[in-house]
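J.: model this:
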Amino acid sequence: MPLVDTPVTPNHLTTVRLLIGLAGGLALARGGFAWTNVGAFLIVLSNFVDHTDGELARVSGKTSRIGHFYDLACDALVTVLLFGGMGYGMTSAQVGNLIGLAVPPFLLGTIAGIAVALIFFLRMRIEEMAGKTGTKQASVGGFETEDVLYLLPLVTLTGGVAPFLVAASIGAPLFAAYVVIDYRRVVRRTRPAQKDSQALVS
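T.: Next comes the predicted model:
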């Protein structure tokens, strides 16, 4: 990797990813066809950069617990901004025409964003208790669940923002509920082990 023998650290790349994601969220919030597509491109670019920090950390040996959780926090923030910005940049008519209800798009974006934030928080807690294997995402052909964001420009170019946002406002809370169940399962599984270790210490 070209950056291995440079002063650049994984946290630098994570920060670049965050800044690009912030710009993407703001562009989505502007609304309109042009800004929405600019925002989608920036979100995809941010997602691409997100993969480079972990790779640099592995290749260079510059791994750290703080850096890992900083990366997770940035992932959560960018994803929340994605949905929040998308909802803010839409009109109520766009959603109303789709579902037949006068629901503010920003509310849908907020629902999806909060659900995503909860998912990232619980995944972080699960990882603390069960290790990285406890939060390993499903993958198909090397592609992980979060890689679906690479398809975002197709959504914006084809005018599918409203259906995407509605689907996210339903799907994200459902997935969050699944993660809550998984979190409770991990808590129950690790609690006896913690009690045993405390008993040995005492």
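J.: okay, CA-based contacts and neighbour counts for the rest of this
T.: Will do.
J.: can you count the residues close to the residue lying closest to Ile20 once chain neighbours are set aside?
T.: Once flanking residues are discounted, Ile20 sits nearest to Ser46: 5.4 Å by Cα to Cα, 6 or more residues apart in numbering. Counted with other Cα atoms under 10 Å, residues neighbouring Ser46 total 24.
J.: was I right about Ser46 contacting Gly25?
T.: No - between Ser46 and Gly25 there is no contact under Cα atoms under 8 Å: 10.6 Å.
J.: let's see this one next to it:
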Amino acid sequence: MSSIYTQPHTSWTHRLTRIMVRPLIGTRVTPNHLTTGRLVTGLASCAAFAVGDASWTVWGGVIWLLSCLLDRADGELARLGGLSSPFGHIYDYYCDITVNALLFLCIGIGLRTSGLGWVAPLLGVLASAGVLAASILSQRLESAGAVETKAYVGILGFDFDDTLYLFAPAAWFGLFPYILVGAAIGGPVFGILTALRLRAARAG
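T.: Next comes the predicted model:
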């Protein structure tokens, strides 16, 4: 694979969280503790976004950034500390797809009083469903051995899912209406594309 593509666990965010979790090696803190922290902060951020108030949205962005860092940190602690487990992998996976799907739904709910009006929650449902489907199908594509590394690889030291970090500044600068419309289109499109790739892999 070309060197411009980001290899697994080598992104800038992986390197950052690797430094952060090193002091935790050998302590009572486990990767599952960090995954639980990711889940709790992710749900708290989604709840803040759903309120629809500007100050709540700003704080939601702060909490969301922390949640994204914890999402990286649990895997890094597991690898560095030799603490990987089948349960931990499954727990991390379901926490991730739950939080990421709820994110768009809650953004839509929060924008109900914006210029998008009642359309916003509907766009949230569409985006949430599309992202959830794309996430599940991507995992199946990777499990089937149909891709070399990940279903969607990143470039230049960034992972594809590093785009999630951008939701924090988007919250701070009032960009959620644009993000929501884009996700309502892009989520289902990625879901369909991934389904087609999985179908082709199974047919081959």
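J.: give me the TM-score for this pair.
T.: Here the superposed chains carry a TM-score of 0.84, computed using TM-score structural alignment, normalised by the length of structure 1; 183 aligned residues with a Cα RMSD of 1.8 Å.
J.: ok so, going back, just the element for the residue nearest to Ile20 of structure 1, please.
T.: helix 33-60 (DSSP states H and E).
J.: Provide the aligned range in structure 2 for that helix.
T.: Residues 54-81 of structure 2 are where helix 33-60 of structure 1 lands when matched by TM-score structural alignment.
J.: can you give me the buried ones in that stretch?
T.: 54, 56-78, 81 (16 or more other Cα atoms under 10 Å).
J.: repeat for stretch 99-111 of structure 1
T.: In stretch 99-111 of structure 1, counting by 16+ other Cα under 10 Å, buried: 104-106, 108-111.
J.: and if you look at stretch 69-85 of structure 1?
T.: Applying 16+ other Cα under 10 Å to stretch 69-85 of structure 1 flags 71-85 as buried.
J.: residues in structure 2 aligned with it?
T.: Going by TM-score structural alignment: stretch 69-85 of structure 1 matches residues 90-106.
J.: again, but for stretch 145-152 of structure 1
T.: Using TM-score structural alignment, stretch 145-152 of structure 1 pairs with 160-167 in structure 2.
J.: what's the span of that stretch, first residue to last?
T.: 14 Å (Cα to Cα, to the nearest Å).
J.: my read is that Trp118 of structure 2 contacts Arg112, right?
T.: Yes - with contacts counted by Cα under 8 Å, Trp118 of structure 2 reaches Arg112, the gap being 5.5 Å.
J.: measure the nearest residue to Gly134 of structure 1 once chain neighbours are set aside to Ala117 of structure 1 for me?
T.: Excluding the flanking residues, the one nearest Gly134 of structure 1 by Cα to Cα, 6+ apart is Glu127, at 5.9 Å. Note on Glu127 of structure 1: its distance to Ala117 of structure 1, by Cα to Cα, is 15 Å.
J.: cool, and Phe143 of structure 1?
T.: Taken as Cα to Cα, the span from Phe143 of structure 1 to Ala117 of structure 1 is 22 Å.
J.: contacts only, for the corresponding residue of structure 2 for Ala112 of structure 1.
T.: Superposed on structure 2 with TM-score structural alignment, Ala112 of structure 1 falls opposite Ala127. Ala127 of structure 2 sits next to 101, 104-105, 180, 183-188 when contact means Cα atoms under 8 Å, 6 or more residues apart in numbering.
J.: now with 10 Å?
T.: Ala127 of structure 2 sits next to 101-105, 108, 121, 133, 179-189 when contact means Cα atoms under 10 Å, 6 or more residues apart in numbering.
J.: again, but for Trp64 of structure 2
T.: Contacts of Trp64 of structure 2 by Cα under 10 Å, 6+ apart are 38, 41-46, 48-49, 58, 70, 103, 164-168, 171.
J.: now Cys74 of structure 1: which helix or strand?
T.: Going by DSSP H and E, Cys74 of structure 1 is part of helix 65-88.
J.: helices or strands next to that helix in the packing?
T.: Under the contact criterion of 3 or more Cα pairs under 10 Å, 6 or more residues apart in numbering; DSSP states H and E, helix 65-88 of structure 1 touches helix 10-30, helix 33-60, helix 105-130, helix 161-201.
J.: SS state for Met90 of structure 1?
T.: coil (DSSP: H, G, I helix; E, B strand; the rest coil).
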